[in-house]
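>>> Below are the sequence and a predicted model; questions follow.
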Amino acid sequence: MQRRRAMAEEMMRSAIGEAASAVLAAVGYTALTMDRVAEAAGVSKGTLYNYFEDKDALVLEVIDQAFTVLAGKIDETCTDSSPASWRLRQLARLVVTGVEELRALGQALCTGPMPPRLSAGLRERQMRMRERFVLLFRQAEAAGELRPGGHTPHELGRLLVLMVDGIINERILHAADCPDVERDVALLDECIQRLWFQEAP
């Protein structure tokens, strides 16, 4: 009985998230309201608040749902048996191309000032990604793959996140000025290899 209830709640949560995603894409973050989402989902406003305490919690759910497939690919890459240098480059590629496929969502979120709670939620997700990069840099260091230079895995992970975020933000905010995403990914890949990793024997 409890399992069936949990499944029903998860299905409702997913359906509300899908409705919110459609509303967000149509009107942008600033104009998105709980009333609009409730109407699109075909539920009462009270039901909506049973699942999400406010608009920001709802939008974070939309983001997490949108990135579910990408998150799975990221997990697979991080646990792959390939050299850490390859996994780092592949991870950076996955993030850039994955967000590129969801560019419309990013643009919808940029329709107005971002409130502190939503900004904090996005920052938390960014920090989790940084931890992935730092872990892979540590593994690369332990395997002797890194160039000597005295920089810590934490410093390198932070810098790589800044590089990736810079590409993503530019492509979301100024898409018309950007080259094909594969050009950006190829440049990022080359920078990672040349800046931080030993030449392959």
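Happy to help now that I have it.

>>> Please count neighbours and contacts with C-alpha atoms only from this point.
Fine.

>>> does His151 count as helix, strand or coil?
Classification of His151 using DSSP: H, G, I helix; E, B strand; the rest coil returns coil.

>>> Could I get the buried residue list for stretch 108-121?
Buried residues in stretch 108-121, counting neighbours by 16 or more other CA atoms under 10 Å, are found at 108-109, 118.

>>> correction: stretch 154-168
Across stretch 154-168, burial judged by 16+ other CA under 10 Å covers 154, 156-158, 160-161, 164, 167-168.

>>> got another, please set it beside the one above:
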Amino acid sequence: MGRGRSASYEDQREMILAQAANLFAKRGYPATSMNQVAEACGLSKATLYHYYRDKYALLVSIADDHVSRLAALVDEEETLALQGEARLRHLIKRIVDEYADAQNAHRVLTEDVKFLEEADRQRVLDKERRVVEGFAQAVAAVRTDKADPGMAKPLTMLLFGMINWMFTWMKPGRSLDYAAMGPIVADLFLGGVDKVKAP
């Protein structure tokens, strides 16, 4: 019987993905080399190749792991007893909290998915659609106009427009952090500008 992978193996793998995501986010996937990833990780190239066969494997793992976490988050929400506005607010808070610790991975997902091969890109996009559908269902549940269900997805995409691009202007150490922004996004989306309260 083969031995299972140690916890240190998974820790090392996560560290490599985090460093690669940081480089891809800052330099772009095409401009980043495996040499640069190895250097950022403090590893030899031989050790890096023990974990990932090439730069493309890193890209697939970063994008797929990130979107899988988002999809799992939406799936978990469906098991909770929250309904209506409380459910949507909780979903928004959780997704904003997830982005707080995954800004580089999210930038890679939004900007570098085009470099994935068709099968990999389709798998990632299918998971993204699951996330959008979960949010669209929550949005539809809070709308009083049930006669126009076609608006749920466009409204969901507008909501994601607010959330997805926070990483482009949110800076660490400022008065508004990701924990504060979740309720603000929910207030703005659900109630309009006049309903937004400072944390």
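Now that the structure is in, tell me what you want to look at. Every value quoted in this text rests on a predicted model; they were computed, and no experiment measured them.

>>> And the TM-score between these chains?
The TM-score (TM-score structural alignment, normalised by the length of the second structure) is 0.62; 178 aligned residues with a CA RMSD of 4.1 Å.

>>> can you redo the buried residues of stretch 154-168 of the first structure as CSV with distance to Thr47 of the first structure and secondary structure?
Formatted as CSV, those follow (distance: CA to CA, whole Å; DSSP: H, G, I helix; E, B strand; the rest coil):
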residue, distance to Thr47 of the first structure, secondary structure
His154, 43, helix
Leu156, 45, helix
Gly157, 42, helix
Arg158, 41, helix
Leu160, 42, helix
Val161, 38, helix
Val164, 38, helix
Ile167, 39, helix
Ile168, 35, helix
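
>>> a markdown table for the residues you listed, including distance to Trp86 of the first structure?
Listed next are these as a markdown table, based on distance: CA to CA, whole Å:
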| residue | distance to Trp86 of the first structure |
| --- | --- |
| His154 | 18 |
| Leu156 | 15 |
| Gly157 | 15 |
| Arg158 | 18 |
| Leu160 | 14 |
| Val161 | 16 |
| Val164 | 16 |
| Ile167 | 20 |
| Ile168 | 21 |
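
>>> What count of nearby residues applies to the aligned partner of Ala22 of the first structure in the second structure?
Per TM-score structural alignment, the equivalent position to Ala22 of the first structure in the second structure is Gln19. By other CA atoms under 10 Å, the residues close to Gln19 of the second structure number 18.

>>> re the thing from before, now render the buried residues of stretch 108-121 of the first structure as TSV, adding secondary structure and distance to Arg183 of the first structure.
Putting these into TSV (DSSP: H, G, I helix; E, B strand; the rest coil; distance: CA to CA, whole Å) gives the following:
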residue	secondary structure	distance to Arg183 of the first structure
Ala108	helix	25
Leu109	helix	25
Leu118	helix	31
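
>>> which residues of the second structure fall in strands?
Secondary structure of the second structure (DSSP state E): no strands present.

>>> That one: helices as residue ranges?
For the second structure, the helices defined by DSSP state H cover 7-27, 34-41, 45-51, 55-77, 84-100, 103-112, 118-142, 152-164, 178-191.

>>> Identify whichever of those helices lies nearest to Lys171 of the second structure.
Nearest to Lys171 of the second structure, of all the helices of the second structure, is helix 178-191, at 9.7 Å by CA to CA.

>>> relative to helix 118-142, how tilted is that closest one?
Here the directions of helix 178-191 of the second structure and helix 118-142 differ by 60 degrees (axes from the mean of the first three to the mean of the last three CA atoms, to 10 degrees).

>>> which parts of helix 178-191 of the second structure are buried?
Under the neighbour-count criterion of 16+ other CA under 10 Å, helix 178-191 of the second structure has 178, 181-190 buried.

>>> between the buried residues of stretch 108-121 of the first structure, which is closest to Gln193 of the first structure?
When these are ranked by distance to Gln193 of the first structure (CA to CA), Leu109 comes first, at 32.6 Å.

>>> Surely that closest one and Tyr29 touch.
Yes: the pair Leu109 of the first structure and Tyr29 qualifies as a contact (CA atoms under 8 Å) at a distance of 5.2 Å.
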